[in-house]
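Participant: only geometry, no sequence info:
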């Protein structure tokens, strides 16, 4: 008979636990040392690199001060089985979701794993009068059939664009270019849903100089609340920090918006046709960005650009002036970071402004989303496209001097 020494077993287990804790602490500290994350206050940290740059998480520690858990402030929806409703071809910063390494080309799998395999119906809006329920003749609710959750209030002409209808037109691009679905999921309980695919050709800016790589994506968002539209956009993302921007070209068709009506399906088919044509614009995009990369810019010119994009009246309030000073400081910081990477050029100036708008500029989230989700949504729907285009247009003038 074998006799177990419980003291030895306990000591071995405790030693293993301490070793694992030390390894976890060392790995976490290594990420800080490499500049991948930073402490922003208390136990909250911010991601500094990668496509998830700017997002935050909280580190929980035990009584001994060792890392106990990492709490992700992801703001994502959950599925009926409790798992996070997100499909991705590579792990996100929060480590959540249904990950298929390398991705999949099967839209049915994307809809299922991303929690988008539900349909939306409209039901008459009811109101109570004299103790009885009555129907509102011209008002309806959009409702998820799987959960019965109300998503929005719409009019009589509203026709839901189902998730599969909204996204399956991209399957042709997936098949034609031999690419995979990158990500998919719902936001705010399914009120908004999104998918993205990565196109095969990487854009290179100034190949003989800074050799900066930009990855082209196609992103689609659909809205079930009645307050938004179906939107499709071409979005260049820089892998180093996931700055997003639409093509800053005068005649590039990079966004389509379709209202939820009976004729929406045919309009989505047209978006598919023009989407294929838009891919050729990447060559022109790379040419313009290369011109910016080969144009030097003085700090004073960068500040003048900021003043033009964010004008401040002489009679502005003290609060407005304080906010402007804070914004200038943040933009200067972004500019210094880009200058260290690509030189003091108009390209660095554009990257700094894009980075500020995507990751730093104050973003007030709605009641049902975190700041991270609000920021990501704003980037996808192009909330700051006007300023990005304005900056690009003004900086391109410098290349012609």
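Facilitator: Ah, there it is. Bear in mind that the values here come from a model prediction, so they are computed numbers and not experimental data.

Participant: please make it C-alpha for all contacts and neighbour counts, starting now.
Facilitator: Fine.

Participant: go through this protein and flag its longest helix.
Facilitator: Under DSSP state H, the helix in the chain containing the largest number of residues is helix 6-33.

Participant: packing partners of that helix?
Facilitator: Using 3 or more CA pairs under 8 Å, 6 or more residues apart in numbering; DSSP states H and E as the contact criterion, the neighbours of helix 6-33 among helices and strands are strand 67-72.

Participant: what does the strand it packs on contact?
Facilitator: Around strand 67-72, the neighbours that count as contacts under CA atoms under 8 Å, 6 or more residues apart in numbering are 21, 24, 25, 56, 57, 58, 59, 60, 61, 62, 94.

Participant: can you pull out the helices in the stretch 101-250 of the chain?
Facilitator: Secondary structure of the stretch 101-250 of the chain (DSSP state H, counting those that start in this stretch): helices at 107-113, 163-168, 171-177.

Participant: need these in JSON lines (columns: mean neighbour count and distance to residue 273).
Facilitator: Listed next are these as JSON lines, based on neighbours: other CA atoms under 10 Å; distance: least, CA to CA, whole Å:
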{"stretch": "helix 107-113", "mean neighbour count": "19", "distance to residue 273": "19"}
{"stretch": "helix 163-168", "mean neighbour count": "19", "distance to residue 273": "13"}
{"stretch": "helix 171-177", "mean neighbour count": "15", "distance to residue 273": "10"}
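
Participant: structure B:
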């Protein structure tokens, strides 16, 4: 009979735990050193490369400052069984979701796995007045029929677009092009839902150079809270979590939207014709992005472009000058990181500007929002679309110099 020395066993177990912690530290630092991730706040990091570019995660540390856990900021809802309300045809970087290798063309299966198999109805908006229950004639509430959870306050003309009814028109594309549903999920208790499919073509930026591969998707986003439209966008990003949804709207190639009113479901069919422009768009997208990738840019030219986008008056206050310098420093730092990945080009400059606008520019969220939701809302509403378009046009001008 062998006797185990508990002190030796404990020491061995503790040593293994310490080595595991050190391994996590080394792995994280290696990714930082390679320019794959960067710190954007207290224990918060942003992924800079690959499909997950733009995603954020939080590093949980113990009292000694050692890494304990790396948590993906997915922002997705959990189903009743505790599983994340997400369907994806390939494992996402955060390791969450209900996975079917290779995906599926069955929309009912996607809706079930993603937690979208519920309907939305409207109920009267009631209020109490001097002991009497009254109805607000011009308002109603949207409610989930499976849980009874209230989703939002809407006008009297509001008509819900059901998850299945809204997404089923894409089924024709799935059958025609032999593509599969790529991802689906719900956010904020079902107030916002999304689903996407992959288009058959692959876009390659600068095939003979950086060879940056972009895969276009069609994403549908439906809002049941009364604060957004039903939107269908062609996008080079896969919306597998709330962070990625921001990219889906930001990088929309073509966009079609409809309000939640009577007849909206029949109008959705018009989106097929609108989305027919996607192939033409991606041809132009490839040409222009490749041109940017082949245009070297000096740091002085980069700073000049920033000055054009955010001009500073000669009589600007010291506070504005401080903010201007902070913005320039932040964008320049991202540009250096992107430059190491794809070269110091106008393409890297564009990535730096859009990254700053989406993830670093100061936001003042209202009391009902977190900073992450405020950033998502800003991108969804196109708060920075105009300046991004100006940046793209400004950088394209460098080709002719």
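Facilitator: Great, that's in hand. Predicted model only: the values in this text are computed from it and were never measured.

Participant: after superposition, what's the TM-score here?
Facilitator: After superposition, the two chains reach a TM-score (TM-score structural alignment, normalised by the length of the first structure) of 0.85; 393 aligned residues with a CA RMSD of 3.3 Å.

Participant: quick revisit: how about the longest helix of the first structure: buried residues?
Facilitator: Of the residues in helix 6-33 of the first structure, those with enough neighbours to count as buried (16 or more other CA atoms under 10 Å) are residue 32.

Participant: picking up where we left off before, wait, which of the helices of the stretch 101-250 of the first structure is closest to residue 364 of the first structure?
Facilitator: Taking CA to CA as the criterion, residue 364 of the first structure comes closest to helix 163-168 out of the helices of the stretch 101-250 of the first structure, the separation being 27.3 Å.

Participant: give the aligned range of the closest one in the second structure.
Facilitator: The aligned range for helix 163-168 of the first structure in the second structure is 163-168, by TM-score structural alignment.

Participant: most neighbours among the contacts of strand 67-72 of the first structure, which one?
Facilitator: Using other CA atoms under 10 Å as the contact criterion, the top neighbour count among the contacts of strand 67-72 of the first structure goes to residue 56, which has 23 neighbours.

Participant: out of the helices of the stretch 101-250 of the first structure, the one nearest residue 275 of the first structure is which?
Facilitator: Comparing these by their distance to residue 275 of the first structure (CA to CA), the top pick is helix 171-177, with 9.0 Å.

Participant: next, the mean deviation of the closest one compared to the second structure.
Facilitator: With both structures laid over each other, helix 171-177 of the first structure and its partner residues in the second structure are 2.5 Å apart on average (mean CA distance after the TM-score superposition for the first structure).

Participant: grab the nearest non-local neighbour of residue 380 of the second structure.
Facilitator: If the residues on either side of it in the chain are set aside, residue 380 of the second structure comes closest to residue 249, at 5.8 Å by CA to CA, 6 or more residues apart in numbering.

Participant: got the contact list for that neighbour?
Facilitator: 233, 235, 379, 380.

Participant: also residue 260 of the first structure?
Facilitator: Counting by CA under 8 Å, 6+ apart, residue 260 of the first structure touches 158, 159, 160, 161, 226, 229, 230.

Participant: if you set the cut-off to 6 Å instead, what comes out?
Facilitator: Neighbouring residues of residue 260 of the first structure by CA atoms under 6 Å, 6 or more residues apart in numbering: 158, 159, 160.

Participant: just these now: which is nearest residue 196 of the first structure?
Facilitator: Using CA to CA, residue 160 comes nearest to residue 196 of the first structure of these, at 20.5 Å.

Participant: relative to residue 207 of the first structure, how far out is the nearest residue to that closest one once chain neighbours are set aside?
Facilitator: Among residues not flanking residue 160 of the first structure along the chain, residue 260 sits closest, at 5.9 Å (CA to CA, 6+ apart). Taking CA to CA, to the nearest Å as the criterion, residue 260 of the first structure is separated from residue 207 of the first structure by 43 Å.

Participant: likewise for residue 5 of the first structure?
Facilitator: According to CA to CA, residue 5 of the first structure stands 66 Å off from residue 207 of the first structure.

Participant: these two: which has the busier surroundings?
Facilitator: When residue 5 of the first structure and residue 207 are compared for neighbours, residue 207 comes out ahead with 12 against 8, by other CA under 10 Å.

Participant: for that one, give its distance to residue 286 of the first structure.
Facilitator: As it turns out, when the distance is counted by CA to CA, residue 207 of the first structure lies 10 Å from residue 286 of the first structure.

Participant: got it, and residue 235 of the first structure?
Facilitator: 13 Å.

Participant: which residue is nearest the centroid of the second structure?
Facilitator: The central residue of the second structure, meaning the one whose C-alpha is nearest the mean C-alpha position (CA atoms, centre = their mean), is residue 244 at 2.0 Å.

Participant: average offset of the longest strand along the second structure relative to the first structure?
Facilitator: Selection of the longest strand in the second structure by residue count, based on DSSP state E, yields strand 132-144. Its aligned residues in the first structure lie a mean 1.1 Å from strand 132-144 of the second structure after superposition (mean CA distance after the TM-score superposition for the first structure).

Participant: buried residues, that strand. List them.
Facilitator: So strand 132-144 of the second structure, judged by 16+ other CA under 10 Å, has buried residues 139, 140, 141, 142, 143, 144.
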